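*Asks:* mind looking at a prediction? Sequence and model below.
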Amino acid sequence: MNPQQRQIAEQLAERARSRADLADPPRRAALLDVVRQALGQGLAAQALPLLSALSKARPADPEIALLHGVALRREQRLLDAAAVFSAAIAAGAKDPALVQGLAQTRYELGQPAAALFAEAQARNPADLEILRNRALALASEGGRAGAETLLEEAVTKHPAWLDGHKALSVLRWTGGDQARHAASYGPACAAQPGNADLWLAWFRALAQARDWTGARGVLDRAERSLGVTPAILVSRLFIASEAGEEAETERLLAATAALQGETINLIRVRHALRRGEPDAAEAVCLPQLITPSAPLFWPYITLAWRVKNDPRATWVDRPDQFIKACPVDLDTSELPELAALLRQLHTMEQPYIEQSVRGGTQTDRSVILRHEPIMQRARARWMEAIRRYVDDLPPWEQGHPLLGLPRQHLLIEGSWSVRLLRQGYNVPHNHPVGWLSTAFYIALPSPDAMGPAPAGHIAFGTPPEELGLDLQPYRTIAPQEGVTAVFPSTMWHRTMPFEDGERLVMALDVARPRY
C-alpha cells in the first residue's frame, strides 16, 4: 500500500473498533466519508468489516446498503452483494440505486434480471445505461428480438447515444445479422451531421469488421459534414495501413506527423514492423512505456527487440519462467459438470467482432463470477492455482510490466469461455487490460481427433500474421483437461487449429494489482 492507502486503512480499522454513533449526523457523515475514500483508493476489502457492522446496525439505511453492496461488488463477492441489496429493499430502503444495483448484480451472476432493470428504468427513465443493461439482460434470457427493439427505439430517440449504438451493433453481429450490425449509425449521423464522435463510432464499427469500403464511405460523408479533421486523417491512415496500401500510408503518415495519441502511435509501430524497421517501432514505443498506455505498447516493443536480437525482449517475456501449465484442483466428475454448464452459455451465433476467435463462439459477461455452485468451486480452485503461480514469481523489479507491480490482492479483470469446433483457432493477440492471463482446459477432443502436435496447442510469442515477421513461437503448451496455462498478459499468443471435435476452455485476466 502507498502511504495514503495505509492511512485510510488505519482509519477504517479504528472506526470499526469504535463503532461511531450513527445517530449523530456529523459523525455518521465522517464515517461514510472515510468509506468513500477507501473505495476511491481501491480498498474495498478493508472497508468491508466496518460496512458489515453498519449494515447490521442499520439494515434499512439506503446509503449504507449501497456502499456495502458496492464494496462487495468491487471485491467480486456478487452473491453477498445481491444479498445486501435484497435485504435493504426488503427492510424498506427506498433508493432506486439499490434496485439498479441488485439488477446489475443478478445479471452478472447469470440470474434473471430483465424485470428488475425494467423496474429500475421506471424509477429513473432518463438513465440510458439502465435501458442498455435491461436490453442485454433481456437478450440473455432469450428475448433477443425484444432487446433489439428496445435499443432501436432508444437510439432513434437519442441519436447521439454511442453506447446504445454499440450495444445494438454487438447484439446484431453476435446474433448472425452482420449485414445490419451498424445500420443504426446512418440515420443517427443524418440527424446529427455535426457530431464527430458519432461519425467515428460508425467508422470503428465497420473498420472492426475490416469492411474497408464501407468505412471509407463513412469517412467521405463525415468529411463533407465536418471538413478534414485530424481524427478523420488518422482513421484514413488506419485503413490504408491495415489494408496494405503502402503509398497512401506513407502520404498520410507525413500528413499526420505532428499528431500524437494511442491510435496513431500504434499505427506507426505496426507500419514500421511491417516495413522491417524495428528501430523506428522501438522509437515510438519507448516513450509510451512510462504512460498509462504502456500495456498497449509492451507487446510491440518486445517484437521489435526480438527482430533486433535485443536481450531486452527476453528480459520482458522470460518464456522459460513466465509460461506455465498449472493443475487446477477439480476432480474428474466436476469437469464434465462444468463443461455441461458452459455449453449452455454458448448461445451466440458468431463471436464478438473484436475478439480473436475463429471457428467457434465466446460467452458474454464474466463467466467465472456466475452463481452456479460448480462455477463457484471452479473459481476458487482456479484462483488458488493462479495464487501459487504468483507466489512463485521472481522478486519485484522496477519497470517490469509483470514484476514491477504489487502482488498481494488479486482480482479478476474479465473472464469468458471459448468453444472451438473443427479447425477452430484464435489469431495471435495479447490482453492489454490484464496483468496475468490464463486458459483453463475443460473439455478436449480425443488425441486422434485433435491431430498431430501442435494441433490445438496454445503457442506463445507468435506475432500477428499481418505484420509479416519471421518470429517463431517461444514454446507451445499442449492442452490437458484440468490444467490452466498461465502467462503475462503482454505475451503474444494464439491457439493452433485442430482437426476435429470440441475444444472448450475458460479464460480469465487477472487485473493489474493496486497493492
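*Replies:* Sure thing, it's come through.

*Asks:* from now on I want contacts and neighbour counts done on CA atoms only, so please keep to that.
*Replies:* Will do.

*Asks:* give the other helices and strands that the strand of greatest length in the chain contacts.
*Replies:* When the chain is scanned for its longest strand (criterion: DSSP state E), the result is strand 412-429. Packing partners of strand 412-429 (3 or more Cα pairs under 8 Å, 6 or more residues apart in numbering; DSSP states H and E): strand 357-362, strand 493-495, strand 503-510.

*Asks:* next up, a structure to set beside the first:
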Amino acid sequence: MNRTDARQAIAAIPQTDAATAFNVGLDLLRNDHAEILLPIARKLARKFPRDPRMQQLLGLAARTAQDSTLALEAFGQAAKLAPSDPLIAHSHARCALEAGAPAVALFQRAVEMAPTDGHALLGMGAALLHEGRAQDAVDHLDTLLAANPLWIDGHRDAAHIRGQMGLDPYATITKALAGQPRSLELTTLLAGTHLEALDFEGALAGLQDARGKLGDPASLRILAAHAMSELGNLSEADTTFGTLAPGSSVNDTSLHARHHLRAGRAAKAAALIEPVIARDYDHLLWPYLSLAWRLTENPRYRWLEADERLISVYDLGNILGDLDVLASHLRHLHFASAQPLDQSVRGGTQTDGNLLLRTSAPIRKLRKAILAKVADHVAQLPPFEAGHPTLLKDRDPLRVAGSWSVRLKDEGFHSDHVHSKGWISSALYITLPDTIGQAQDRGKGETDHSGWLTLGESRDILPGLEPVRLVEPKQGRLVLFPSTMWHGTRPFSAGERMTVAFDIARPQQS
C-alpha cells in the first residue's frame, strides 16, 4: 500500500461503523502510514468516546508517529474502557515507559493478565530499571530465568542490565548452560555476549569448549573466526573463515569482510561484499564496502560518501537556551555505573530507552529543535540515487529510531562504529571539559585532537587510515551524517563530556 492508496483508504473509512474503521486503521498501521492515519484516528476517538477500539487505534497511531503524550493519554483511556484487555494493558505500560512516566504498576497489571507474555515480562524489568530499582530488575529476571533457562531474550536483557550495573553479565547464561550444555542457542548467546563485552579471549575459549559438546556447526565457527581476527590471530582466522561457505548470510559476509580489511586485503573485501550488497537490507555491509572502495581508490567511494552535503553542522546554543538545565536533567537519567556491553562507549555511561520519546519539558524542547534541523539537513541532501543507502527517494516521515545520552569522563571516548539500523546519525554536545577542542602535541611529532569527532576513521580495523573529516565539538553543536559512515571520538584527558545522539529511521520506500 503506497501513500496514494493510504489516502484513498482514509477517505473511504465509514465514520459510522467503528468495527470497519478499526480494521482499516490497523491495515494502514501495518503498512506504516501512521502519520496519514492520525488525523482521522483523532476524529474517530472523539466520535466514539466509549469504544476502547477507537482509543486503542488512536494510541497505536500516535505511538508509531512518536507523539508520546497523545499515545499515553489514548491508551490510558482505552485501559479504563477495557480494563481486562491484556494487549491494551501492555500497550499502556509500554507507552508510559517510553514517555518516562511511572510504569512498574502498569506492567504488573499487564503481567497479571498475560503471565507468559515475554515482552511484558521484559518490560517489567526495564520499568524497574528506569525507576531506580536496578537490583529489583536483576532479581526479577533471575527468578524468571531460573524457571525458564532457555529464554534467550530474557538472558540477553539480563546480561545488558548486569553489565551496566557492574555485575557479571554472563551469570544467568552460564548457569543455564550448566543444565543445558548442548544448547546451541545458549552457547551462541554466551559467545555473542563475550564479543559485545570485547572479551574475545573469553568468546574463543567458550566456543572451543563447545566443540566437544556440539560438534563444529558453521554458526559457531564464524564467531570463532571473528574472535581470532579481533585478537590479531590472522592466520588462524584465515583458516577458519576458509572452511565456511562464502556469502552464506549478510552477517557472516560482514565478519569475513571485516577480517579481510584488517588483514590488508581491501580488494578481497570488496569482491566478497559486492555480489550480496543488494540484499543488505539492514546496512551491515555498506560501512565495510566504503572502506574497501576508499582503500582501492574505487570511484564509487566518491559516489557513496564524498559529497560534502552528506554532513551538516548546526550550532543550536541560542535555540536550546540554558544547556546547564538540560545537562542537569540528563544526569539524572544516567543510572548505570558501567559502560553498556553492546555500544561504542568507552569510559562512560549511556541512558536506556529512546530518550527523545520522553515527555519532560527539557526533552520536548530538545526534540523540537533537533527535528527542525534534521528537516533542514534532509532538504539540502543531494537528489535521489538508485541503490544509495542515504540518498533515498522518499525522505519522510522523520522518526527517531533510537536516541540516548552519553556521559564520558576522564579518558573516555567512542570507539569507531556505525549505526546500521539508522538513516541519519548525530552528535549533539551538551557539556564539554576545558581540555576538549584543543589540538595537543602528544610527542613524536604527532598531533591529536582531544575529544574531537572523527568521520571515516575505523581504528580497530585500520589504525593507519586517516579520518575524512574531524569536527570540533562545541556546546550546542549538532553534527548530522549518514548512519553507514564510520564515526568515533578521540579521548580527552579529564572532565565530563555529555552528548545526546540519535538515529533517524530510514523511511519506508514506495
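*Replies:* Here it is on my side, so go on. These figures come from a predicted structure and were not determined experimentally.

*Asks:* looking at the helices and strands packed on strand 412-429 of the first structure, which is buried most?
*Replies:* By mean neighbour count, with neighbours taken as mean count of other Cα atoms under 10 Å, strand 493-495 ranks first of these at a mean of 25.

*Asks:* returning to what we had before: would you turn the helices and strands packed on strand 412-429 of the first structure into a markdown table with distance to residue 467 of the first structure?
*Replies:* Below are those laid out as a markdown table (distance: least, Cα to Cα, whole Å):
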| stretch | distance to residue 467 of the first structure |
| --- | --- |
| strand 357-362 | 19 |
| strand 493-495 | 15 |
| strand 503-510 | 25 |
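
*Asks:* so which of the ones you listed is nearest residue 166 of the first structure?
*Replies:* With distances scored as Cα to Cα, the stretch of those nearest to residue 166 of the first structure is strand 357-362 (17.8 Å).

*Asks:* where in the second structure does the closest one fall?
*Replies:* Alignment note (TM-score structural alignment): strand 357-362 of the first structure is matched to residues 345-350 of the second structure.

*Asks:* by how much does that stretch deviate from the first structure on average?
*Replies:* Superposed on the first structure, stretch 345-350 of the second structure shows a mean distance of 1.3 Å to its aligned residues (mean Cα distance after the TM-score superposition for the first structure).

*Asks:* residues in contact with that stretch?
*Replies:* 164, 334, 336-340, 404-415 (Cα atoms under 8 Å, 6 or more residues apart in numbering).

*Asks:* please redo it, this time with the cut-off set to 7 Å
*Replies:* Taking Cα atoms under 7 Å, 6 or more residues apart in numbering as the criterion, the residues outside stretch 345-350 of the second structure that touch it are 334, 336-340, 404-409, 411-415.

*Asks:* now stretch 497-508 of the second structure
*Replies:* 394-409, 422-433.

*Asks:* pull out the buried members of the residues you listed.
*Replies:* Neighbour-count burial within the contacts of stretch 497-508 of the second structure applies to 395, 397-398, 400-409, 422-433; the criterion is 16 or more other Cα atoms under 10 Å.

*Asks:* show me where the first structure has strands.
*Replies:* When assigned using DSSP E, the strands of the first structure occupy the ranges 324-327, 357-362, 412-429, 436-443, 458-460, 475-477, 483-488, 493-495, 503-510.

*Asks:* the ones you listed: which one's closest to residue 208 of the first structure?
*Replies:* Once Cα to Cα is applied to these, the stretch that comes out nearest is strand 357-362, at 13.7 Å.

*Asks:* now that closest one against strand 503-510, angle please.
*Replies:* With axes from the mean of the first three to the mean of the last three Cα atoms, to 10 degrees as the basis, strand 357-362 of the first structure and strand 503-510 are set at 80 degrees to each other.

*Asks:* re the thing from before, what's the mean distance for the longest strand of the first structure versus the second structure?
*Replies:* Once the two are superposed, strand 412-429 of the first structure sits an average of 1.0 Å from its aligned residues in the second structure (mean Cα distance after the TM-score superposition for the first structure).

*Asks:* okay, that strand sits on what stretch of the second structure?
*Replies:* Counting by TM-score structural alignment, strand 412-429 of the first structure corresponds to residues 400-417.

*Asks:* and the residue mapped onto residue 91 of the second structure from the first structure, how many neighbours?
*Replies:* Taking TM-score structural alignment for the superposition, residue 91 of the second structure sits opposite residue 101 in the first structure. Using other Cα atoms under 10 Å, the number of residues around residue 101 of the first structure comes to 22.
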